[in-house]
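Novice: With the input below, show me the fold.
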Amino acid sequence: MVFQRFLRPLLVAATLFASVAATAQVTRIVVPFNAGGATDSYVRAIADEMTKRGIQTIVDNKPGASGMIAADAVARAKPDGLTLFMGSNSTLANNVVLFEKMSYDPFKAFTPVSHIGYQPSILIARADAPFKDLKEYVAYAKAHPGKINRASVGAGNITNLAGVMLDKAAGISTTHVPYTGDPLAIQALLSDQVDVYVGSLTLAMPHTQSGKLRVLGVFDDKRLEQMPQVPSLKEAGYNLDAYAWYCLVAPTGTPAATVDKLNKTINEILASKDFAAKAMQQGVVRRGGSPQDLGRFIRAEYDKWAPLITELGLARKF
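Specialist: Sure thing, here's the model as predicted:
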């Protein structure tokens, strides 16, 4: 009897704990890239901060099919705010033009939550290239049409589209050399197989710091904090911007109050000094804003890149 008297409170406590655990809500951010990459790490940092602020959050990686596997999974999820998708240029804008068939409509399947950041594209050259800055690059390309080999990670990727956009604006011609990933394109630069590459800061920074690669310009309207010595293309006279951007969206039908709560939390995270330091280390420029801001931005990105993709003959190619 004595044993039972002591045991009963323990059983009640265990039952209550199990009940609370069973009803605990976990928010899941579905990322369309493999775990361990720069973008994945950035999203995980946001997830950690969301958890600290009372929204228990995990990251679920679902790579493949140009991000459409992950996007489709979220589009079909219950619109309760517990499943979010990390959207980007390809999944929410460019894929609409590139692919013949998609299992989801990015303009109808999702409710914008918040921008989270972007990485301006940068024009990177091998250290021994016969041009030291953007002005010399354009002059050399004009004097040697088609001689400059320009790497990318795919014809419809921003790494190629930004390069094509600069070619058109500067009146030059370069030879496109596609690779299957950023590491291979960077390695091609390091081994002198190509002359330039339009990529992101994250992978290039160690090699630019060691002097093996040189950054000629930033596809943005301002200089990067991490590379204040490198001019923006706008400074050089080209009103061009091109970047890989990242945002969070939820399935359509997610309650507005839930979206607003998530948006407020994410913007608080982005504004914090501790998170700002993490973002800078990862080469990401923080960008928040309202759900409405994000919705307008996604549509503007589609309107910006769709005509160029079509002009290049890439529309409905996949």
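
Novice: From here on, just use CA atoms for contacts and neighbour counts.
Specialist: OK.

Novice: Show me the helices in the stretch 201-318 of the chain, by range?
Specialist: Counting by DSSP state H, counting those that start in this stretch, residue ranges of the helices within the stretch 201-318 of the chain are 201-209, 256-271, 273-281, 291-311.

Novice: Here is the second sequence; please produce its structure so I can put it next to the first one:
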Amino acid sequence: MPLATRRTVLSAAAALTASAARAQERYPSRPVQIIVPWAPGGSTDILARTLAEPLRLSLGQPVLVENRSGASGNIGSLAVARAAPDGHTLLFGSMSTHAMNEALLKEMPFHGANDFSPIALLAYVLNTVVIHPSVPANTMAEFVAYCRANPGKVAYASAGAGSTNHICAAMLARMAGIEMVHVPYRGGAPAVLDTVSGQTQMLVSAGTQTLEHVRAGRLRLLAVTEGRRSTLLPDVPTVAETIPGYEMAVWYGAMGPRGMALDLVTRLNGEINRALALPAVRDRMSAIGVEVANMSAAEFAAVLRDDAQKWPGVIRDIGITPADA
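Specialist: This is a model prediction of the structure:
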């Protein structure tokens, strides 16, 4: 290559690199949109709105939260999957949408792990096993023994066939070798209310829905479903302490469209983790049973990938099919 031509090529390459760097430095160049694929008022929505202000301050642009609910979280998630991978459209999604829907819905418009750029694991939702006080059990071991002695007598509520609390309870029954009756409802609120009233006797659900009733004595807390005891309830055992191998850790994560630049993902990961570490944010989330996390983007990507591989098989093994859901 002639010397003059080589210099021209190198100069052009340097200019492109500098231009890309300047564009990256200017991020964000307009408001950042966080899409929550669920209705307003849920814990994912609360988390997004709690983080919006500290992120606005650190990013220097408005951070707008938009709820796009429907299709088990797929409508909002698909909108992000189709967005430009420039960091201006983000998703605050959940394990159910990205690791479970594939096995629960007959058609999926995206792949939960492959069609997104994992940015940060946001939080774990405290997930509780509760029973009506009329059930003669104070521990998970006593509850399992009671169910074995009374097959089919205990009915468990859920927010609907294929919901996370359905999967939790069905998996518990299968691993413990007990028989319970599933009573699906149209949403979590009626499932909780009927368990409180004694129409159903057992429920596995987020602490945001159950702990108020536990404190009032209307429900009895037996265990949490995570693989380790929660820092929010350190004296409450895990299900796995009675049923080895049982684990359901429900997480929320920040994601962008597939193809986001690594330096942009890294920057957003740092900004989000700094916001999550703020005492006001931690206290706000702890009050509703949500334990904030701190992971690199690579660590979150591994969690997402592992769960997307794990849960479809588990769901099939416990007999929940897309037709049921």
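
Novice: can I get the helices of the stretch 201-318 of the first structure in CSV with mean neighbour count?
Specialist: Output for those, formatted as CSV (neighbours: other C-alpha atoms under 10 Å):
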stretch, mean neighbour count
helix 201-209, 17
helix 256-271, 17
helix 273-281, 14
helix 291-311, 16
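
Novice: can I get those helices in TSV with distance to Asp182 of the first structure?
Specialist: Listed next are the helices of the stretch 201-318 of the first structure as TSV, based on distance: least, C-alpha to C-alpha, whole Å:
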stretch	distance to Asp182 of the first structure
helix 201-209	8
helix 256-271	26
helix 273-281	18
helix 291-311	20
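
Novice: Of these, which is nearest Gln56 of the first structure?
Specialist: Proximity to Gln56 of the first structure (C-alpha to C-alpha) singles out helix 256-271 among the helices of the stretch 201-318 of the first structure, at 11.7 Å.

Novice: what does the closest one contact?
Specialist: Helix 256-271 of the first structure is contacted from outside by 46, 49-50, 53, 80-81, 113-114, 116, 250, 275-276, 286-291, using C-alpha atoms under 8 Å, 6 or more residues apart in numbering.

Novice: From these, list the buried ones, please.
Specialist: 46, 49-50, 80-81, 113-114, 116, 250, 275-276, 286-291 (16 or more other C-alpha atoms under 10 Å).

Novice: Now go through those residues and say which are in strands.
Specialist: Among those, the members falling in strands are Val113, Ser114, Ile116, Ala250, Arg286 (criterion: DSSP state E).

Novice: of those residues, closest to Thr174 of the first structure?
Specialist: Using C-alpha to C-alpha, those come closest to Thr174 of the first structure at Arg286, 32.0 Å.

Novice: That closest one maps to what in the second structure?
Specialist: With TM-score structural alignment as the criterion, Arg286 of the first structure lines up with Val292 in the second structure.

Novice: what's the answer for Val26 of the first structure, then?
Specialist: Counting by TM-score structural alignment, Val26 of the first structure lines up with Pro31 in the second structure.

Novice: now swap in Met86 of the first structure and tell me
Specialist: Using TM-score structural alignment, Met86 of the first structure lines up with Phe92 in the second structure.

Novice: what sits against its match?
Specialist: Contact analysis of Phe92 of the second structure by C-alpha under 8 Å, 6+ apart lists Ile34, Ile35, Val36, Pro37, Thr44, Ala48, Tyr252, Gly253, Ala254, Met255.

Novice: The host helix or strand of the fifth one packs against which elements?
Specialist: When elements are assigned from DSSP states H and E, Thr44 of the second structure belongs to helix 43-59. Contacting helix 43-59 of the second structure under the criterion 3 or more C-alpha pairs under 8 Å, 6 or more residues apart in numbering; DSSP states H and E are the following elements: strand 32-36, strand 63-67, strand 89-94, helix 262-276, helix 279-286.
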